[in-house]
Each structure stands twice: as structure tokens, then as C-alpha cells.
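K.L.:
What follows is a predicted structure for the sequence shown.
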Amino acid sequence: MDSLTQIVLGAAVGEAVLGRKVGNKAMLYGAIAGTIPDLDVFASHFTDSVSALSIHRGFTHSIVFSVLFAPIFAWLVSQYESFKDFKGWSWLFFWAFITHPILDAHTTWGTQLFWPFDLRLAFKTIFVIDPLYTLPLLVFLILAMWQNRTSEKRFFYNKIGLILSSSYLILTFFLKWMAFTQFQSALKKQQINYLQLDTRPSPLNTILWSANVETEDAYLLANYSFFDTQPITFVTYPKNHELLGNLVENESVERMLDISEGWYTITKGEKNLYFNDLRFGLLSLAPKSESFVFQYRINIDAKGGVQFVEVEKDTRDGKKLLSELWMRLKGN
């Protein structure tokens, strides 16, 4: 999830664990702890794109990290804070650490919660920014903040925020199931034979859903809103996996294919091949758009080495997409 959401969640968890004993400091340290797992993004400054993608939401988003580093941070804090309860600080950091990847596991990218096992948990039920999850948590956290640390109202407000946001998170599973059955039914009606069907919510909401459908030689992309009145339309994108040729034996390429979980197409430019990660969709809802959210230019150096360079996105495309999504959300 986005940084603000993780800060708010960490603060709410910190308050739930130690709020009655240390007051707003519990929120402060919970907020800090809630951001620490995402420090793995700095790996992109020290390594190549493929390695950075592999590292992101890896070790720092695992149970192992939470167990190992919670007592370390607890010891550091207990050295200078007047509240010396090492166990209490350990619980605060552990729960703030572990709830971060658990929430991230509901997004499309997912997390390696069970690192070092090669298993990425991705429920794909919520977009990385969703106001319906964050706002109730934030509003009730602010209300709690202004109460005395021993006040029952403080405990009540924070509890309500956590219950509302968690209930919405549970609701997203039901919404995903509803959307999935609609896509499944449409494929059956249109007599489309397919190998896999994958669904995810569109940005900022859980009303409009997207689907990736794998067939033998192509992927079909589609959108469905709960307000739709017309049949679902599937748009075909050829896989073109054969364009990689012998590159499939390259280590960097193999890792990229693994990261994408097989959901990718290859397109050919004037001088380079392009790797398109389908898991995150398109930057436009226009028919047959080739503007993928995550597109990488494949560069090959003189020694045969392969580098993946992310194609820069125009901020105007993002604004246009939000406008298109709003219109599409209201139904076809």
C-alpha cells in the first residue's frame, strides 16, 4: 500500500498496543515502524532493475524480519525513552512490522511474507491506494489522538478505525469473487477457451475490476464495473514470447519472467524489444492501447548482457487514465 496508509496503519497498531501506557508516542513509533519495511525501495539506487524488483517486498516484508528486528528496535527505543518496558516495545514494533506486509499481500504486487521460501502472496483484492480503506482509519486515529491516553473514548475511536478498515478489506474478497464470476460467465457465453483468469481492482476503487485472460497464443484484457449494463468486451494482445529467442536462457530474462509470473507480452520497436508486465494493466482504456503501466526496454550490450530499463511515463497519461477510469466506473 501507499506510504500514508502504512503510516496510519502503523500508528493505529502502535496505539492499540501501547497507547494507554505511553500516549501519542505509541502512535509516533508505530508510524515509524510502519514505514521501515518499505526502505527496501532504496535498493533501486544500488542495483539493476531486475534485482531491485526481486528485492522489493522481500525480506523486509517477511515474518522473519518482524521477529528478528522487533526486539532490536525495542532495545534501541528503551535505551532513551522513560518507558523501559522492553517487551511492550517489542510487541509494538512486531505488530507494526507484520501488519505492513499482511496489508500489502492484498495488493497486486503482493509480498514474500514467508521469505526465504519462494512464495509471493498476492490476493489482488485492493489497489495500492484506496481511500475507503485509509480514510476511516485516519479519521478515527485523529479523534483518538486528541483524547487522554487513559480515556475510554481514545481506545474506542482507535478500535472503530481498525474495525472499519479491516471490515472493508474483508469485503474486497467478496467483491473480487463477484467480479471474477462475471468475467468467467462472459468467457463462457462468448465461447472463449482459456488457460488462466486473473482479476484485480482498478486504481482507487473496488467497483471497477480488470481481468487478464491467458489463451494459447494471446492474452485477453477486459474491464467490468458493477454498474455495467452491456456485455464484457475482451481485447486481444498477442504473447509474442517467441521474439525473445535465445534471450530466454539469459539469467536476467529468466528472473524477469519469474517476477511477472508469466503474465507478459513482448513487443518489437525499431531497435529494441519491449517487455510488458500485464499484471498492472494499461495506462489507457482506449481500444488496443499499447501503453502499459510497467513496460521495460530490453537493452543488450556488446558482451551479450541484458538490462531492463523501465520506460518513463508521462504524468499527463496518469491524469488522463484517472478521468477514463471515472467514466468507465459508472458503467459501459
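P.N.:
Structure received.
K.L.:
hey, let's count contacts and neighbours off CA atoms from now on
P.N.:
Will do.
K.L.:
so what's T236 up against?
P.N.:
With contacts taken as C-alpha atoms under 8 Å, 6 or more residues apart in numbering, T236 has the following neighbours: 218-221, 288.
K.L.:
Among those, which ones are in helices?
P.N.:
Secondary structure of those is defined by DSSP state H; no position falls in helices.
K.L.:
Kindly supply the ChimeraX command isolating those of the residues you listed that are buried.
P.N.:
Once 16 or more other C-alpha atoms under 10 Å is used to decide burial, the buried members of the contacts of T236 can be selected in ChimeraX as follows:
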select :218,219,220,221
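K.L.:
Reformat the contacts of T236 as a markdown table; add distance to L103.
P.N.:
As requested, these are exported to a markdown table (distance: C-alpha to C-alpha, whole Å):
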| residue | distance to L103 |
| --- | --- |
| A218 | 32 |
| Y219 | 29 |
| L220 | 29 |
| L221 | 26 |
| K288 | 33 |
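K.L.:
Got another one to weigh against that:
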Amino acid sequence: MASIFGHALTAYALGKGFSKEMITWKFWLLGIICSILPDADVIGFKFGIAYEDFWGHRGFSHSLVFALLLGILVTLIFYNKKILSRAGLALIIYFTICTASHGILDAMTSGGLGIAFFSPFDNTRYFFPWRPIQVSPIGAGKFFSIWGIKVLLSELIWIGIPVGIYILAMHFLKRKKFF
């Protein structure tokens, strides 16, 4: 998996495409939580759920269906007055993409069993052919090590630079009134 830092940075960048009226602390926080939440499935290890199971790590919680359901649920709970508007649809899309970005980044890592993108319809695990991101260790103790430093350096290159370019592009496009 990519680290929580890489996932959170991606959600932050995705939010930069929205208008200032929509962007609040709640918006940022919920987007970041959506981008990190799929990894809550690691708790299954404590309950004997195998990695490759439906509820296992990188299983259903990393799927596109889960991303859509979470996007809808977050918008319903936190933006229920906007749910039937264009802003509500935009929020559903944002929270869905933040959640889906988790699996996309994880499919670009150097380890694990792959991502069940199409669960619950197909539980096959997939990786992308190009996997430049160093896989992050599971657990905070292991993260604060040489392995964790290698992960952060990898993410700086493969997530940080593209995200930085995207943020600059959004800033430029907004200044030029393209959005």
C-alpha cells in the first residue's frame, strides 16, 4: 500500500479543482478520510481474516463499488441539504474519487496481493503493469524505519511531483478563469 501521507496528499490535490465556495475544513477532512479509510481493512488480520479474503486487506474496501458507496454515504451524512443539487453530485464524485484513488495508488506499489477493483462482482486482485511506488509497511512501528524512509522518498517522486504539478495547473487555470 502507499502510505497515509501519499493517500492524503492525493485527496488534497483532487480537492484543488473545486471552487472556493465548496472548500471548507470539513471538505478537506472528509476527502482525506475517504482516501485513507480503505486501509481500515487491516484490522481484519486481528480477527483471523486472511489477506486474500473478500474482507481481507485490499479486498472489497479497495473496490470501485465501495468507493461509490462511501462517496454517497459521506455526502448524505455531511451534506444532506445539498444531495439533490449539482454541488451534491460534485461532492459525491469528489469523495468517490478520493476513495478510489486509494486502490489506484496501491495498484502501483511494489508489493502485496493486488487490488480487488471489481469486488463484489469479481474478487480477482489486480496490479497495474507499472508499479513504481515502494510498498508501505503495515503498522506504525515498521513505518518509522529505513523501509518507511524509502517509501516516503518513492512517494515524493511518484505521488508528490505529479500532485504538485496538478495543484499548480489548477491554480493557473483558476487564475485564468478556466474554471
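P.N.:
Received it, and whenever you're ready, just let me know what you need. Computed from a predicted structure; not experimentally measured.
K.L.:
Relative to A144 of the first structure, which of the contacts of T236 of the first structure is nearest.
P.N.:
When those are compared for distance to A144 of the first structure (C-alpha to C-alpha), L221 comes out closest, at 44.0 Å.
K.L.:
isn't the closest one right next to W209, touching?
P.N.:
No - counting by C-alpha atoms under 8 Å, W209 is not a contact partner of L221 of the first structure; they are 10.9 Å apart.
K.L.:
so who does the residue nearest to the spatial centre of the first structure touch?
P.N.:
By C-alpha atoms, centre = their mean, the mean C-alpha position of the first structure lies nearest to T107, the distance being 3.5 Å. Counting by C-alpha under 8 Å, 6+ apart, T107 of the first structure makes contact with 1, 122-128.
K.L.:
go with 10 Å
P.N.:
Contacts here follow C-alpha atoms under 10 Å, 6 or more residues apart in numbering; on that basis T107 of the first structure touches 1, 101, 121-129, 200-201.
K.L.:
Kindly report the same for R125 of the second structure.
P.N.:
The neighbourhood of R125 of the second structure, defined by C-alpha under 10 Å, 6+ apart, consists of 52, 58-59, 63, 107, 112-119.
K.L.:
burial count for the equivalent of K21 of the first structure over in the second structure?
P.N.:
Counting by TM-score structural alignment, K21 of the first structure corresponds to E21 in the second structure. As a burial measure, the neighbour count of E21 of the second structure was computed by other C-alpha atoms under 10 Å and equals 6.
K.L.:
Is E21 of the second structure in a helix, a strand, or coil?
P.N.:
Taking DSSP: H, G, I helix; E, B strand; the rest coil as the rule, one finds E21 of the second structure in the coil state.
K.L.:
same thing with W130 of the second structure?
P.N.:
Recorded secondary structure, W130 of the second structure: coil (three-state DSSP).
K.L.:
What residues sit buried inside stretch 104-124 of the first structure?
P.N.:
For stretch 104-124 of the first structure, a neighbour-count test (16+ other C-alpha under 10 Å) marks 104-115, 120-124 as buried.
K.L.:
just to revisit the earlier point, want to throw the contacts of T107 of the first structure into JSON lines with distance to I170 of the first structure?
P.N.:
As requested, these are exported to JSON lines (distance: C-alpha to C-alpha, whole Å):
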{"residue": "M1", "distance to I170 of the first structure": "16"}
{"residue": "P101", "distance to I170 of the first structure": "16"}
{"residue": "L121", "distance to I170 of the first structure": "16"}
{"residue": "A122", "distance to I170 of the first structure": "14"}
{"residue": "F123", "distance to I170 of the first structure": "11"}
{"residue": "K124", "distance to I170 of the first structure": "12"}
{"residue": "T125", "distance to I170 of the first structure": "9"}
{"residue": "I126", "distance to I170 of the first structure": "10"}
{"residue": "F127", "distance to I170 of the first structure": "14"}
{"residue": "V128", "distance to I170 of the first structure": "16"}
{"residue": "I129", "distance to I170 of the first structure": "16"}
{"residue": "R200", "distance to I170 of the first structure": "15"}
{"residue": "P201", "distance to I170 of the first structure": "14"}
